[in-house]
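S.K.: give me a model of this one.
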Amino acid sequence: MGLTEEIVAMRGGSGQPGRLLGEFRRAALLVPLSGDDDGGLMSGWQGGVRWIYAFTDEEALARFAQTRGAGVAVREWEFLSILGARLVDAVIPTVDGPTGVVVDVADEDASMLFPPVVGIVPDRCAVDADDELAGAL
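M.R.: You can find the predicted model right below:
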């Protein structure tokens, strides 16, 4: 199964978190660039967390562009293709503050959050890392 199928399974109640995370880490995701001077990745804020927008394919990215009022084709949006593992292991540690990934955010029934918690992002970036350490003591 691929990432989109694992998301559907998880949302339907039959998914397995380990398989979902594995598919996320192996998936080549499309991440739009912010378009501002810093050249960063497009993201939004919700609940005190920065969420990097990532998409499973160009069609999902196009649906997102339409919700943002962009009347331009997806191919006119600059985006980066990056493995989910690289996104959480290498990119998130460079971002200030709690940061997670939201996949296919414009698809109400097919989106998935990968929050900044232990097991998804590096422990030093996880908002619950202190809780995990306290439980281990």
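S.K.: only C-alpha atoms from now on, for both contacts and neighbour counts.
M.R.: Will do.
S.K.: please enumerate the helices of the chain.
M.R.: Under the criterion DSSP state H, helices of the chain are mapped to 3-11, 17-26, 58-67, 84-86, 129-136.
S.K.: could I get those as a markdown table with mean neighbour count?
M.R.: Compiled in a markdown table, the helices of the chain are given as follows (neighbours: other Cα atoms under 10 Å):
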| stretch | mean neighbour count |
| --- | --- |
| helix 3-11 | 19 |
| helix 17-26 | 17 |
| helix 58-67 | 17 |
| helix 84-86 | 19 |
| helix 129-136 | 11 |
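S.K.: out of those, nearest to Val101?
M.R.: The closest of the helices of the chain to Val101 is helix 84-86. By Cα to Cα, the value is 9.0 Å.
S.K.: can you name every helix or strand that that closest one contacts?
M.R.: On a contact count with 3 or more Cα pairs under 8 Å, 6 or more residues apart in numbering; DSSP states H and E, helix 84-86 meets helix 17-26.
S.K.: here is a second sequence; please produce its structure as well for comparison:
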Amino acid sequence: MELTAEIAALRSGTGDPQRLVGEFRRAVLLVPLAGGSTDADSGLISAVSSGIRWFYAFTDEEALARFAEARGEASREWPYLAILGARLVDAVVPEAGGPAGVAVNVADADGSMMFPPVAGIVPDAYAVDVEAESPEVA
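M.R.: Here you go, the predicted structure:
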């Protein structure tokens, strides 16, 4: 099953959270670049809410276009990075400088899903629900 189908199943109450995370990690997601440039150094579009940085990611160009339309910016070009969900949470989230998660298809009221910075989604060292290990005192 693809990611959008897993999101729909979970939202309807018939999905499996572990299967959803698995599909998220395997999915190629489109993450828009900030600044409207094709320069990868411009960063990824994100927002901060309640101290958590949320990277926007989309399952296809149509979902990204709905996001652009909702922002009133459909007329401009939206360059994006195509990246596996696993790479996004395993490599990008640790570079965020604080708690970070992924917001998928945020312009789709019935098809969006948040992947928060918790164990099982992001690496444990960056999960807000995992207590940092204290160094042992000799």
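S.K.: now the nearest residue to Val105 of the first structure once chain neighbours are set aside: how far from Asp131 of the first structure?
M.R.: Nearest residue to Val105 of the first structure, sequence neighbours excluded (Cα to Cα, 6 or more residues apart in numbering): Ser111, at 5.2 Å. From Ser111 of the first structure across to Asp131 of the first structure, the span is 27 Å (Cα to Cα, to the nearest Å).
S.K.: got it, and Gly12 of the first structure?
M.R.: For Gly12 of the first structure, the distance to Asp131 of the first structure (Cα to Cα) stands at 29 Å.
S.K.: re the thing from before, redo the helices of the first structure as TSV? Include distance to Gly100 of the first structure.
M.R.: Shown next, in TSV, are the helices of the first structure (distance: least, Cα to Cα, whole Å):
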stretch	distance to Gly100 of the first structure
helix 3-11	16
helix 17-26	13
helix 58-67	18
helix 84-86	11
helix 129-136	14
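S.K.: of those, which is nearest Pro98 of the first structure?
M.R.: Proximity to Pro98 of the first structure (Cα to Cα) singles out helix 129-136 among those, at 11.6 Å.
S.K.: got the contact list for stretch 104-117 of the first structure?
M.R.: With Cα atoms under 8 Å, 6 or more residues apart in numbering as the test, stretch 104-117 of the first structure has contacts from 4, 7-8, 11, 53-56, 60-61, 63-64, 67, 98-103, 120-121, 123, 125-129.
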